[in-house]
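Participant: My questions concern the predicted model and sequence given below.
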Amino acid sequence: MRASVLLSRGPDRPSELVDAELDGPRPDEVIVRIEAVGVCHTDLVTRAALGDRPAVLGHEGCGTVARAGTQVDTVRVGDRVVISFASCGRCEQCRAGHPAYCALATVLNASGRRVDGSPTLRLRQQEPGRLPLYAAHFGQSSFASAALADARACVPVGDVPPEAAAPLGCGFLTGAGAVLNILRPGPGDRLLVVGAGAVGSAAVLTALSEGVEVVVAEPVAARRQLAVRHGALAVQSLDAPMPSGTHALDTTGRPETLTRTLALLQPRGILAVVGLGPRTVGVDVRELMLRGLQLRGCVEGDADPRLLVPELVRRREQGRLPLDALVTPYPLADFDRAVADQRTGRVLKPVLLPPHA
C-alpha cells in the first residue's frame, strides 16, 4: 500500500514528506489510514538518538482500519482506532495485564522492524548506500497517511474526533494511567503533579475527574493557567509555598526535582516517575524508610490500552475529561513548526493531520 510518510534524517535537518510502500498485513496485522497522530517527546528523543539514520516515527496514531489480516477479529475494516504500543500478548507480564512491561517490548517498539527482522515500510526511491530505514516505531510509525500495526495494539474509539483520540495511544494514556493504576488517589487526597506538559496535564484532568485536589508545579505560565482553569492549584516551582501531597507524579526525570518532591510528600506517600532523566539519582533511603515513602517507576501508565482507552473515552463523553482542550492540530508537513511551538510552550500537545485528513 502506498503512503505519504514524514521522513526524518536527524534533529538538525528538516523533515520531509516522501512516498513509501507499506507491506501488506500479515494474518494478525492491520493497515490503518491515519487521520491524526500526536507528537510525543519520545519521538524527539528517538530522532536524536538515531542521528543521520532515516526514520519514520510517530506512535500516537488514530485512523480508520483500511485492511485487516485473515486472523484479525478484534477490529473490522471501517473502525476508527487508536494505535498504542506493541506487546506480544503471551509473556508473563502481558498475561498478568501489564503489557507495558512485555518481555519483547524493546524489539517490538524500538528495533525499527518486526520481531523477525523484516521491514514494514520501504521508501519508493531508496538511495544506494544509505543507512537502513528505521520504521515500525512503537509497532506503527504513524507520521504517515497510513500505518501497519499489530491488531492487538488497535483500540476502537467510535466517533471520537481523531485529533482528540490520537494522544490516548501514549501521552494521555501515560498520564491518566499513572493516576488510575499506580497512584490511585481518592476524594480528599492531594496529588502533586510536577511538569504540566501533555502527560502531566492528562494526569491533572484525570485526577480532577476522580474528585482529587491537584497541585501543579510548572514554569510555563500558559500551562499553569490551563491547570487552574480546570480546577487545580498551580505554582511556578517546587520552591513556592504549597501544601504537602498524599501522592505525586513527576514527568521531568530531573534528580533535583525527584528529591524535592519526595520531601513534599506526606508519610506513606507514593511518587510515580514517568520522565526519563539521568540513570542515577541520590535518594535518602533512611528518609524513605522512616516515612514509609514509595518511589515507583511507571511505563505507559502501567495500562492495558484495550481497557484504559475505552474508559478515558467514556469520561470524555461524560464531560469529565476535557482532553480536547490539550491538543492543537497541524498539517503533517508542519512537523518542525509543531515541535518548535511545543518547545516554546505555545502549544501543549501538537497533533499532526496527514494530507488526506
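Facilitator: In hand now; what should we look at?

Participant: all contacts plus neighbour counts: C-alpha atoms, from now on.
Facilitator: Noted.

Participant: part of a strand, is Gly211?
Facilitator: No - read with DSSP: H, G, I helix; E, B strand; the rest coil, Gly211 is coil and lies in no strand.

Participant: check contacts around it.
Facilitator: Contact analysis of Gly211 by CA atoms under 8 Å, 6 or more residues apart in numbering lists Gly186, Pro187, Gly188.

Participant: name the helices or strands packed onto the helix or strand where Leu249 lies?
Facilitator: Assessed by DSSP states H and E, Leu249 sits inside strand 245-250. Counting by 3 or more CA pairs under 8 Å, 6 or more residues apart in numbering; DSSP states H and E, the packing neighbours recorded for strand 245-250 are strand 190-194, helix 255-263, strand 265-273.

Participant: which secondary structure elements does the first one contact?
Facilitator: If I follow you right, that is strand 190-194. For strand 190-194, the contact count by 3+ CA pairs under 8 Å, 6+ apart identifies helix 198-209, strand 213-217, strand 245-250 as packing neighbours.

Participant: Under a three-state scheme, what state does the closest residue in space to Ala203 that isn't next to it in sequence occupy?
Facilitator: Setting aside the residues directly before and after it, Ala203 is nearest to Gly175 in space (CA to CA, 6 or more residues apart in numbering), at 4.3 Å. Recorded secondary structure, Gly175: helix (three-state DSSP).

Participant: this is the comparison structure:
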Amino acid sequence: MVTTATAAVVHEPQGTFTLQQVELDDLRPDEVLVRNQASGICHTDLVAQRMMTLPAVMGHEGAGVVEAVGRSVQRVRPGDRVIVSYPWCGACPQCMEGKPYYCSEHMPLGFGGTRLDGSGTMKHNGSQLSGAFFQQSSFATHSITPERDVVPVRDDCAAERLAALPCGVQTGAGSILNTFRVGARDSLVVFGAGGVGLSAVMAARLVGAAPLVVVDIIPERLELALELGATHVLDARNGPVAEQISEILPQGADYTYETSGNEQALEDAIASLKTGGQCGIVIAPHFGEKYPFSPTEVFKRAACLRGIIQGSSVPNTFLPRLLELNRAGRFPYERLIRTYAFEDINQAVEDFNVGRAIKPVLLMS
C-alpha cells in the first residue's frame, strides 16, 4: 500500500498552500485509500481554516480510484472509480433514519481534522497534521476515507466533473430537489450566482420553476444564469433588491435561496417571500458570525427560515442521478468548471476569491 502522498498544506488561516510530502496512516478495517485524480475547491475549504488546528490539508470534494481497502470493506475494491462525499457516522439516530446529512457528528467529522476517535490520517516529518478534513483532505494525491463516504461511479466520466459534484453542486441542486422540493410554476429567487446558486438554477429549470430570478453583481454570471434557465436576473447594484424583486413577484416568492453569505442578501431574501414561503441558507459570511435580521419579518410572513446541509442529499443515490442528468444534457454543470494543475492550487484559490472561477477543480493526474 502507498505510505506517502503529496499534499497541499496550509500553515495559517488564508495562507499560501505548500506542496509537501506527508506520511499516511495505516488503513482501519472500514477505510479506503483513494488515489485522487481531481479535487474541487469550495468556499468551505477557505473559511474553515479558522476552525481547524493548523497546519492542515483541506479539500472535501475528491474523486479518484480506489488503491487499497480495509479488511471489512465490501462496497468497493481496488480499481473502482469513486467520488468522496461528505462524512457521516452511520450510528446516530439521523443516520439510522436514512438522513446522513443531519448526522449528529457532522461538525467533528467535518472540521475536527482527525478521525472521530482523535487519531490522525496524515503526518509531516512525524508530526500529526489536520489531515482528515471532511474525513478525506482531498488536496492531496491520496486520501484515507471511510467506506461509507465513497460513491462508486462509472468509468466514463471526466475526473473534473466527478470532483465538482460532492459539495457545492450537490448542495445547490439538492436544496431545490430534496429540501424544498420545488415544483412546476413555483417561484424561486436565488441570491448569488456561484457554484451553489447556479446549480440550484439548473435544478429549478429541470422541474419547471417559474419565475426563476437570480441576483448577483457580476454581469457575466447573470448572463450565464439566463443561459442555464433563469427567467429574470437582477444586478444588486441597480437599487434595492427587494423592490426589484417585487416588480417581478408582487405577492412574493414561494422560495428564496441565499447562497452569497451577504447580510443584506439574507434580509432581502426574507423580505421577498410570499406569506408561507421558505427561505434557505447554506452559507454565512464567516463561521460564528451573527446575521442581523428582524424576526418580525419572518413572523408576519409565516415564513420558514431553514439552514440546509448538503442539499438534504444521500450521495450514493443523488450523485449518480445528477451524473445521469448531465449525460442526458439536462444538467450541464460542466459549464461552471475551470481546471487547474495541482501545483497551481494558489492560482486557483486566487481566481476563486476574485470571481474569475466559479468552480475551480484541481487535477492531480
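Facilitator: All right, it came through fine. Since we're looking at a predicted model, the values are computed, not measured.

Participant: Dump the helices and strands packed on strand 190-194 of the first structure into TSV; add mean neighbour count and distance to Ala234 of the first structure as well.
Facilitator: What follows is those, written out as TSV (neighbours: other CA atoms under 10 Å; distance: least, CA to CA, whole Å):
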stretch	mean neighbour count	distance to Ala234 of the first structure
helix 198-209	26	11
strand 213-217	24	5
strand 245-250	26	13
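
Participant: Between these, which one is closest to Arg47 of the first structure.
Facilitator: If you check each of those against Arg47 of the first structure by CA to CA, helix 198-209 wins as the nearest, at 19.1 Å.

Participant: Tell me the residues of the second structure aligned with the closest one.
Facilitator: Using TM-score structural alignment, helix 198-209 of the first structure lines up with residues 195-206 of the second structure.

Participant: mean deviation (superposed) between that stretch and the first structure, please.
Facilitator: In the superposition with the first structure, the average deviation recorded for stretch 195-206 of the second structure is 1.0 Å (mean CA distance after the TM-score superposition for the first structure).

Participant: Can you give the contact residues for that stretch?
Facilitator: Residues from elsewhere that reach stretch 195-206 of the second structure (CA under 8 Å, 6+ apart): 168-177, 182, 190-192, 212, 225, 228-230, 257, 259, 330-333, 336, 358-359.

Participant: ok, which stretches of the stretch 251-357 of the first structure are strands?
Facilitator: 265-273, 294-297, 327-331, 349-353 (DSSP state E, counting those that start in this stretch).

Participant: For Val339 of the first structure, which of the ones you listed is the nearest?
Facilitator: Of those, nearest to Val339 of the first structure by CA to CA is strand 349-353, at 7.5 Å.

Participant: who does that closest one touch, helix- and strand-wise?
Facilitator: Using 3+ CA pairs under 8 Å, 6+ apart, the elements in contact with strand 349-353 of the first structure are strand 29-38, helix 162-165, strand 327-331, helix 335-343.

Participant: Tell me which of those is the most buried.
Facilitator: Comparing those by mean neighbour count (mean count of other CA atoms under 10 Å), strand 29-38 ranks first with a mean of 28.

Participant: mean shift of that strand relative to the second structure?
Facilitator: Looks like 0.4 Å for strand 29-38 of the first structure (mean CA distance after the TM-score superposition for the first structure).

Participant: in the stretch 51-200 of the second structure, which spans are strands?
Facilitator: 56-57, 62-69, 81-84, 122-124, 127-128, 142-146, 150-152, 188-191.

Participant: Distance from the chain centre to the first one, please.
Facilitator: Okay, so that is strand 56-57 of the second structure. A distance of 18 Å separates the centroid of the chain from that of strand 56-57 of the second structure, by CA atoms, centre = their mean, to the nearest Å.

Participant: mean deviation (superposed) between that strand and the first structure, please.
Facilitator: Here the mean offset of strand 56-57 of the second structure against the first structure after fitting is 0.8 Å, by mean CA distance after the TM-score superposition for the first structure.

Participant: Remind me what that strand packs against, helices and strands.
Facilitator: strand 4-10.

Participant: What residues does the residue nearest to Ala203 of the first structure make contact with?
Facilitator: Ala198, Val199, Gly200, Ser201, Ala202, Ala203, Gly301.

Participant: Can you find the partner of it in the second structure?
Facilitator: For Gly175 of the first structure, the residue aligned by TM-score structural alignment is Gly172.

Participant: before we move on, the earlier item: rebuild the helices and strands packed on strand 190-194 of the first structure as CSV, extending it with distance to Arg291 of the first structure.
Facilitator: Output for those, formatted as CSV (distance: least, CA to CA, whole Å):
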stretch, distance to Arg291 of the first structure
helix 198-209, 24
strand 213-217, 21
strand 245-250, 12
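
Participant: Go ahead and name everything in contact with the strand holding Leu249 of the first structure.
Facilitator: Defining contact as CA under 8 Å, 6+ apart, one finds that strand 245-250 of the first structure is touched by 178, 183, 185, 189-195, 200, 257-258, 261, 264-275.
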